[in-house]
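>>> Sequence unavailable; structure follows:
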């Protein structure tokens, strides 16, 4: 198989991001409708596995960000450019939404707590573990999904220095795999000493215990700079098959797709990271079915607006959910009312995300080239273009 080339845009990665946001929405949709029929319960059971969408986001982030960092190592403004470009992509929407919510306080009668200040410093995942009530702002805001934004931002704060010190892709691979092993061991010890759903939540929300996806993405970003894509796919074939068998066993033993099980909270995150890493690699393979599917316009559309959809889709559900019961009463059917509600909720989430991207986020994105001009082209594009220059038989960083 011909190796991917530098600066070639791999649209399948956009579509893979689209799958991630769809999985997240599916999970939250079935937590909202409260239907009790057998078909609805089966769908809800399947939908409960949608939390894996966040793990897919992690794998993509680890892969793309590590690629950007490796390819920027020899640039004089390595740290400055990275943080400027990341800030212009992430901060405007995040802090803009928090500012909007604060402005709406008298309108929605929001009841803020002192602990909500943690959101300003991307520490909400830690704060919510200590005080679960901080995941909401009664009576109108739901901020529980913001935990993953904190995990990624904490990773972004630590990872550039790590890559700068390691430099060699082989060292990055060894360090990432070692850290994954330490995280797995830490989860097993925590679950053994403190066996409870609360500790499962702590494990799920914490960077040290839920970094498998980010680090596995980094492993593949470094690997593809050493070996050909064919070689990596060959090496990963049996690990992926083995992890698929483990995933089936976990579900069969636990009877659940949710992460609130001992098996999923221990080995599950490592297994999902490897499986999603394998899927990512297939998306890079020219002519593969994965590349064809995730390159479709519909999947790329969801991927393009995934950040906004993720931020907005749960934000006002305490208020929006009142519409569910009205629709069920209007249509004289819990099922039809729930279906109408989900369609409306999803459509509104997409519409708000599109408007936000075009009129609020895009002006900030255009500032990237002004304050952190790339040498050749936008590093984010190079990354999604597969910052994966494949240098067969030699290190990408000398």
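Received the coordinates, thanks. No experiment lies behind these values; they were computed from the predicted model shown.
>>> going forward, measure contacts and count neighbours with C-alpha atoms only.
OK.
>>> Can you point out the buried residues in stretch 274-288?
Within stretch 274-288, the residues that qualify as buried by neighbour count (16 or more other CA atoms under 10 Å) are 274, 275, 276, 277, 278, 279, 280, 281, 282, 283, 284, 285.
>>> Which helix or strand contains the second one?
Meaning residue 275. Taking DSSP states H and E as the definition, one finds residue 275 inside helix 269-284.
>>> How much space separates residue 222 from residue 175?
Separation of residue 222 from residue 175 (CA to CA, to the nearest Å) stands at 11 Å.
>>> one more structure, for comparison:
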């Protein structure tokens, strides 16, 4: 199956930004609740922000298949694929990781202790799964890299030869989802391989396959968007009412998959004018994602030192302060993107990706 006329879908970039902001609200609410002694922010909407990770994973599965579908079954494309994926993930991650290590010597992280042994450091650098990490959010990057490896195997061997491995792998995931295998939790690499989160990447890939092989009309795209919006609102209501809990990621992933399917169909069929700043925030989503914890924590510390009374302020004032901190964090993440991530990627692509590989 070939599709050489891939259309850029800007809505997906907007969704990447939205996913990053959801995670920011989740982690930011936790951090500020500790520093401001406030139990709830924004009516606890931030408490469901963890679904941003599920959104990210479905988006990643979609984007990887959508962009690299023509490489499948062509082993000569693997070098370009590996270099592109490496450049996308590791350079900025290593930059932020180094900053975190340096910060450990100057910033008080309370009772937190970090393992800086050679083996642990090597695992942090390579994103090899482990229980304790220098960057908490890096566990999601380990999942991303593993999916990249699986997709790389698909590129090399093609659909038919990949099928037996795919069946074995997905069977293990499904067995683990139904019959919880406790030993997997004690062995990080097995937990990574058979984690049900992998189904979210596969769901995104399936949606990309449907978009690439089926003509989905504009009206059907709108229908999928409406259905996804209804499901997300329903799940949010159920979550806030404690009918469902944090272990329902695949439910949210299904709704996000419908949203992506509908949005992709709508934009492929009709040109949509999307505000440039929303696309820009989407482009900066990786920088925002990697840096948001550091910025929220330290901005809050500075504010409490400058004005300690903020801790005892009424809830309305504290929520306004939290919103200001989150907005500033997004802005700083965008600066990291513009002045570190983007130049770094441009430089490395020019050096490592000759034109014949692009």
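Received it, and whenever you're ready, just let me know what you need. Every value quoted in this text rests on a predicted model; they were computed, and no experiment measured them.
>>> Have a look at how far, on average, the helix holding residue 275 of structure 1 is from structure 2.
Per the superposition on structure 2, helix 269-284 of structure 1 and its aligned residues are separated by 1.6 Å on average (mean CA distance after the TM-score superposition for structure 1).
>>> so where do the strands sit in structure 2?
Using DSSP state E, structure 2 contains no strands.
>>> Can you show me the helices along it?
For structure 2, the helices defined by DSSP state H occupy 10-35, 51-68, 78-103, 118-126, 138-178, 182-186, 188-193, 198-213, 218-240, 249-269, 276-283, 285-306, 315-336, 342-352.
>>> For the shortest one, name the packing helices and strands.
Taking 3 or more CA pairs under 8 Å, 6 or more residues apart in numbering; DSSP states H and E as the contact definition, the neighbouring helices and strands of helix 182-186 of structure 2 are helix 188-193.
>>> Would you mind listing the buried residues in the helix it packs on?
For helix 188-193 of structure 2, the buried set under the neighbour-count rule, 16+ other CA under 10 Å, comprises 189, 191, 192, 193.
>>> Give me the distance between the most centrally placed residue in structure 2 and residue 22 of structure 2.
Central residue check for structure 2 by CA atoms, centre = their mean: the C-alpha nearest the mean position is that of residue 56, 3.6 Å away. When CA to CA is the yardstick, residue 56 of structure 2 and residue 22 of structure 2 sit 10 Å from each other.
>>> Could you pull up the residues touching residue 210 of structure 1?
183, 203, 204, 269 (CA atoms under 8 Å, 6 or more residues apart in numbering).
>>> measure stretch 368-379 of structure 1 end to end?
Rule used - CA to CA; the end-to-end distance of stretch 368-379 of structure 1 is 10 Å.
>>> Likewise for stretch 5-14 of structure 1?
Distance between the boundary residues of stretch 5-14 of structure 1 (CA to CA) amounts to 17 Å.
>>> How far does it sit from its chain's centre?
A distance of 19 Å separates the centroid of the chain from that of stretch 5-14 of structure 1, by CA atoms, centre = their mean, to the nearest Å.
>>> Check which residues of that stretch are buried.
Neighbour counts using 16+ other CA under 10 Å place 7, 8, 9, 10, 11, 12, 13, 14 of stretch 5-14 of structure 1 among the buried residues.
>>> With stretch 182-195 of structure 1 instead?
Of the residues in stretch 182-195 of structure 1, those buried by neighbour count under the rule 16+ other CA under 10 Å are 183, 184, 186, 187, 188, 190, 191.
>>> Which one of those residues is nearest to residue 365 of structure 1?
Ranking the buried residues of stretch 182-195 of structure 1 by separation from residue 365 of structure 1, with CA to CA as the measure, puts residue 183 on top at 34.4 Å.
>>> List the contacts of the equivalent of that closest one over in structure 2.
When the structures are aligned by TM-score structural alignment, the residue of structure 2 matched to residue 183 of structure 1 is residue 173. Residue 173 of structure 2 makes contact with 193, 194, 195, 196, 198, 199, according to CA under 8 Å, 6+ apart.
>>> make it 10 Å
Applying CA atoms under 10 Å, 6 or more residues apart in numbering, we find residue 173 of structure 2 in contact with 167, 179, 180, 191, 192, 193, 194, 195, 196, 197, 198, 199.
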